[in-house]
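# can't give you the sequence, but here's the structure:
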């Protein structure tokens, strides 16, 4: 079947409509003709279903894909993903986010697409703002957003990417962030050492540790608190913070000190505080290479559950470097946890979850 290159499309006549669109879901109808994107035409050409003419001269497959790659950015990556999806038995159509993919058993004209697929090279970072825009586009039409990453050896890894707080209830199971008994008329003194805070009031230490999983016991009387934990409790009126020389620290001064100790403290603390207010129990995620490991609920220290997800707090300008992101997602999924990236966008929090999936 002969087709012609016209602008950014390959055009087939009315015969193509019945043989390619109606039977195979290829292309889009335009009047009495069929409009194919370059990846679709390349796939059909490779299988001998069509011939492609340019200015009256027929192009073989190699000549066509070289032409297409000069017209369309990252054509070869898109073709690799398109071909893979077609060979898995999916109906696929080109769209603004590269591809619309229909559920198994569905096809164009008989039901709607299930997913938007966006293609990216492992070498191409992706900005958080760009990713949120793509998620929005899919979410607005109730589609799943899938990121297809093509690595150096042309293998594809698929990720389901979504807002964590848009899927079910993004809420913890703790009835309160700390025991009410920990609040006293006069806040308890806690001292900032070089990198952590020590609380030496045994009663309060026991309440915070045993009932709300704050900190780690130093001994029977003392509790070691992380910087986010200490500031949160100070802002809540449970603690008063002091320097080692006995000078009282305002919460603002403590925050400034903490930011000098940990350059990422401020962006981490904003997310830590919101997680606490949502009823979660965030703890350090250092052993997993993340900022936090997060528990939905901790009822007893005798039987601490597995944490539900790992979380990295990032800036609004954050750029996902895909090899590093892939490693974090693989680790999280391998220990049966969700991998979430969180950012404070001018008072609005965004929680983006990645899950590696099989198509």
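Yep, it's here. What you see is a predicted model, and the numbers here were worked out from it, not measured in a lab. Residues are numbered from 1 along each chain as shown.

# only C-alpha atoms for contact and neighbour calcs from this point on.
Noted.

# in stretch 309-325, what's buried?
Residues 309, 310, 311, 312, 313, 314, 316, 319, 320, 322, 325 are the ones in stretch 309-325 that count as buried (16 or more other Cα atoms under 10 Å).

# contacting residues around residue 242?
By Cα atoms under 8 Å, 6 or more residues apart in numbering, the contact list for residue 242 reads 189, 190, 191, 192, 248, 249.

# try this one side by side with the last:
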């Protein structure tokens, strides 16, 4: 681990992790996103060191949360998707947290789903939500909202494009009451 970035330099481990959709290869090192490192630590599949000091899950979570307040939300969604057997990669930006590939399709086809997370009770403006959905559907992907309940359970909602029309007739009827 260097700074807040995790990288793997062991060629055998790089190969194994890449086949499962982890990380990005740069100059013979596999760089992992924070949620990937957290998941591998959580699953006891990674021993992480910074210098000679071993870093545990809680230590890494604290480091990551200083840089990104959404770290826990991303980790909970990522962990849930990995547990369900999906290959998950970082999103494209514009509010999508993850690209999710259909089971058995990683490396053969592009991601089918783009997922963005919301914590239970978190407010999101409808215009912002609509813009995200339009961008995702224009890419030919299916938008999904992952809502994190207070207990940490993740619930997924497949969403479609929304249209809001001004209902002038209804407004006129309301004003007459």
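Structure received. Everything numeric in this text was worked out from a predicted model, so none of it was measured.

# after superposition, what is the TM-score?
The TM-score (TM-score structural alignment, normalised by the length of the second structure) is 0.85; 169 aligned residues with a Cα RMSD of 2.2 Å.

# just to revisit the earlier point, now a ChimeraX select for only the buried ones of the contacts of residue 242 of the first structure.
Command for ChimeraX that selects the buried part of these, burial taken from 16+ other Cα under 10 Å:
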select :189,190,191,192,248,249
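
# make TSV from the contacts of residue 242 of the first structure and add secondary structure and distance to residue 161 of the first structure to it.
TSV is the format used below for the contacts of residue 242 of the first structure (DSSP: H, G, I helix; E, B strand; the rest coil; distance: Cα to Cα, whole Å):
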residue	secondary structure	distance to residue 161 of the first structure
189	strand	44
190	strand	41
191	strand	42
192	strand	40
248	strand	45
249	strand	42
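
# which of the contacts of residue 242 of the first structure lies closest to residue 240 of the first structure?
Here the nearest of the contacts of residue 242 of the first structure to residue 240 of the first structure, counting by Cα to Cα, is residue 189; it sits at 4.9 Å.

# grab the nearest non-local neighbour of that closest one.
residue 240 (4.9 Å; Cα to Cα, 6 or more residues apart in numbering).

# wait, what's in contact with that neighbour?
Taking Cα under 8 Å, 6+ apart, one finds 187, 188, 189, 190, 234, 248, 249 in contact with residue 240 of the first structure.

# return the residue of the second structure aligned against the third one.
Pairing criterion TM-score structural alignment: no partner of residue 189 of the first structure within the second structure is identified.

# is it correct that residue 189 of the first structure is in contact with residue 198?
No: counting by Cα atoms under 8 Å, residue 189 of the first structure sits too far from residue 198 to count as a contact (9.1 Å).

# distance check, the residue nearest to residue 189 of the first structure against residue 207 of the first structure.
From residue 240 of the first structure across to residue 207 of the first structure, the span is 16 Å (Cα to Cα, to the nearest Å).

# show me where the stretch 101-250 of the first structure has its strands.
115-121, 126-127, 144-150, 156-163, 188-192, 197-199, 216-217, 223-225, 239-242, 248-249 (DSSP state E, counting those that start in this stretch).

# now tabulate the ones you listed in CSV and tack on distance to residue 72 of the first structure.
Below are the strands of the stretch 101-250 of the first structure laid out as CSV (distance: least, Cα to Cα, whole Å):
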stretch, distance to residue 72 of the first structure
strand 115-121, 13
strand 126-127, 19
strand 144-150, 17
strand 156-163, 20
strand 188-192, 58
strand 197-199, 56
strand 216-217, 56
strand 223-225, 54
strand 239-242, 59
strand 248-249, 59
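
# which one of those strands lies nearest to residue 267 of the first structure?
Smallest distance to residue 267 of the first structure across the strands of the stretch 101-250 of the first structure (Cα to Cα): 17.2 Å, for strand 126-127.

# so that closest one matches what in the second structure?
Under TM-score structural alignment, strand 126-127 of the first structure corresponds to residues 124-125 of the second structure.

# just stretch 38-52 of the first structure next, same as before
Counting by TM-score structural alignment, stretch 38-52 of the first structure sits on residues 34-48 of the second structure.

# distance between the ends of that stretch?
12 Å.

# residue 42 of the first structure: which of the strands of the stretch 101-250 of the first structure is closest?
Closest to residue 42 of the first structure of the strands of the stretch 101-250 of the first structure, according to Cα to Cα: strand 115-121, at 17.0 Å.

# quick one: contacts of the closest one?
For strand 115-121 of the first structure, contacts defined as Cα under 8 Å, 6+ apart pick out 77-78, 81, 97-103, 138, 143-151.

# now restrict the residues you listed to buried residues only.
77-78, 81, 97-103, 138, 143-151.

# please, where are all the strands along the stretch 251-359 of the first structure?
Taking DSSP E, counting those that start in this stretch, the strands of the stretch 251-359 of the first structure run over residues 281-284, 292-295, 309-314, 319-320, 338-345, 348-357.

# next, residue 48 of the first structure: secondary structure please.
Secondary structure, DSSP: H, G, I helix; E, B strand; the rest coil: residue 48 of the first structure is coil.

# how many neighbours does it have?
For residue 48 of the first structure, the neighbour count with other Cα atoms under 10 Å is 11.

# ok, it to residue 21 of the first structure distance?
16 Å.

# next: residue 111 of the first structure.
Distance, residue 111 of the first structure to residue 21 of the first structure, by Cα to Cα: 15 Å.

# ok, the two, which is more surrounded?
Applying other Cα under 10 Å to residue 111 of the first structure and residue 21 shows that residue 21 carries more neighbours, namely 19 against 11.

# if I've got this straight, the more buried one is in a helix?
Yes: assessed by three-state DSSP, residue 21 of the first structure belongs to a helix.

# aligned partner of it in the second structure?
Superposed on the second structure with TM-score structural alignment, residue 21 of the first structure falls opposite residue 18.

# Provide a list of residues in contact with that match.
residue 24.

# for burial, what's the neighbour tally of the counterpart of residue 84 of the second structure in the first structure?
Matched to the first structure by TM-score structural alignment, residue 84 of the second structure sits across from residue 88. Neighbour count of residue 88 of the first structure, defined by other Cα under 10 Å: 11.

# ok, residue 88 of the first structure to residue 102 of the first structure distance?
For residue 88 of the first structure, the distance to residue 102 of the first structure (Cα to Cα) stands at 12 Å.
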